[in-house]
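[1] output the structure for:
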Amino acid sequence: MSADLTLFLREFARSFDEQAGAQARDRFLRAVGARMAERLTLPPCATIEAMEHEMNALLALIGWGQVSLSLDRGRHVLQIRHAGLPTLGGLGAPAGYWLAACLAGVYETWIGWQPDAAGGCAITWRPDQPREGNVFIMEYGSV
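    Alright, predicted model coming up:
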């Protein structure tokens, strides 16, 4: 990405947060993520492993890193470990993850459209979560 575009995006994000606030930003970015997922259609997948492979192929197309999925049967959640999400400096919560809500919208749409997907589920994450390098952890489950 060019320096001019990077500067524009960082200042856009900073101004958006100042004017709209974090909650409005996250609602907006989830909607943007859902629209991205509609354009990058994930095919029906019979297994979590197949879904992970298909997601990684689509994420590679847009340069948004990679994902690994695992099912926590005890808590009834799908754990999503995402590495390589583009950052806008230290903006966002946790720091550097301004696009986290957009990514959540992508994953909610992709997973929600899968055969036999449970209704009433959403992506959640803890803004204060400790990170393992550049790995960002989200969960898909009942809200």
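[2] use CA for all of it now, contacts and neighbours both
    Fine.
[3] which residues touch the residue positioned nearest the centre of the chain?
    Most central in the chain under C-alpha atoms, centre = their mean is Leu103, positioned 1.9 Å from the mean C-alpha point. Contact partners of Leu103, counting by C-alpha atoms under 8 Å, 6 or more residues apart in numbering, are 30, 33.
[4] same thing but 6 Å
    When contacts are counted by C-alpha atoms under 6 Å, 6 or more residues apart in numbering, Leu103 touches Gly33.
[5] all the strands of the chain, residue numbers only.
    In the chain, the strands defined using DSSP state E lie at 66-72, 77-83, 121-124, 135-142.
[6] ok, and what's touching the shortest one?
    Contact with strand 121-124 is made by 104, 138-143, as judged by C-alpha under 6 Å, 6+ apart.
[7] by neighbour count, which of those residues wins?
    With neighbours defined as other C-alpha atoms under 10 Å, the most crowded of those is Ala104; it has 26 neighbours.
[8] alongside the first, I'd like the structure of this one:
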Amino acid sequence: MQTPDDPRLAYYAERQVAPQWRGFLAALAGELFENVGAEASRGFLRQMGERMARAAPLPPAESLGDLSRLTNARLAEMDWGLAAFEDHGQALVIRHEAGPWRIAEDAEGPWPAAFAAVLEGLYSGWLRHQGAGASLAARLDLEASEDAVVLSFGRLP
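    Predicted structure coming up:
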């Protein structure tokens, strides 16, 4: 259970998506998913994330701790939340919390899925820039968490 001292709650309180963007982002994601289809939309949004990674690459990381520190510094610049990394052997698990995917009281709808797809591309781009092979990518793990975006970075099936 989260307590008032939980840093995630403090982050949410300070860094919400600006009200003027909430309706726009919800409408954009809704129209994209409805008119283009979910898979094509997710592919497009992954490409956007990869473009963002190329535009703002991470400096070289010497360790997983460095990667975490550098990633969180870049995310802080973007007001996009916090990331934690765990090495699971065949995959690197990325837990992204406090991101701007909650744009309405109702967290349902296409925006959380759209934001997760952008994160897939962003982390894939950042990690490839660190030297990961082109056959590796970040993909959403829908079963991992209800309060965070959890990605697994590894070989594509």
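[9] before we move on, the earlier item: identify the residue of the second structure aligned to the residue nearest to the centre of the first structure.
    Under the alignment (TM-score structural alignment), Leu103 of the first structure maps onto Leu119 of the second structure.
[10] coming back round to it: out of the strands of the first structure, nearest to Ala95 of the first structure?
    Nearest to Ala95 of the first structure, of all these, is strand 135-142, at 11.1 Å by C-alpha to C-alpha.
[11] which part of the second structure lines up with that closest one?
    Under TM-score structural alignment, the alignment places strand 135-142 of the first structure onto residues 148-155 of the second structure.
[12] quick one: residues in contact with the matching stretch.
    Residues from elsewhere that reach stretch 148-155 of the second structure (C-alpha under 6 Å, 6+ apart): 91-97, 135-141.
[13] likewise stretch 33-50 of the first structure?
    By C-alpha under 6 Å, 6+ apart, the residues outside stretch 33-50 of the first structure that reach it are 51, 102-103, 105-106, 109-110, 114.
[14] buried residues in it?
    By neighbour count on 16 or more other C-alpha atoms under 10 Å, the buried set for stretch 33-50 of the first structure is 33-34, 36-37, 40, 42.
[15] relative to Arg25 of the first structure, which of those residues is nearest.
    The closest of the buried residues of stretch 33-50 of the first structure, once distances to Arg25 of the first structure are taken by C-alpha to C-alpha, is Gly33, at 12.0 Å.
[16] residue in the second structure matching the closest one?
    When the second structure is aligned by TM-score structural alignment, Gly33 of the first structure is paired with Gly49.
[17] same check on Arg81 of the first structure?
    Using TM-score structural alignment as the criterion, Arg81 of the first structure maps onto Arg95 of the second structure.
[18] if I look at the residue nearest to that match when sequence neighbours are not counted, how far off is Leu136 of the second structure?
    In space, and not counting its chain neighbours, Arg95 of the second structure is closest to Val150: 4.5 Å by C-alpha to C-alpha, 6 or more residues apart in numbering. Using C-alpha to C-alpha, to the nearest Å, one obtains 16 Å as the distance from Val150 of the second structure to Leu136 of the second structure.
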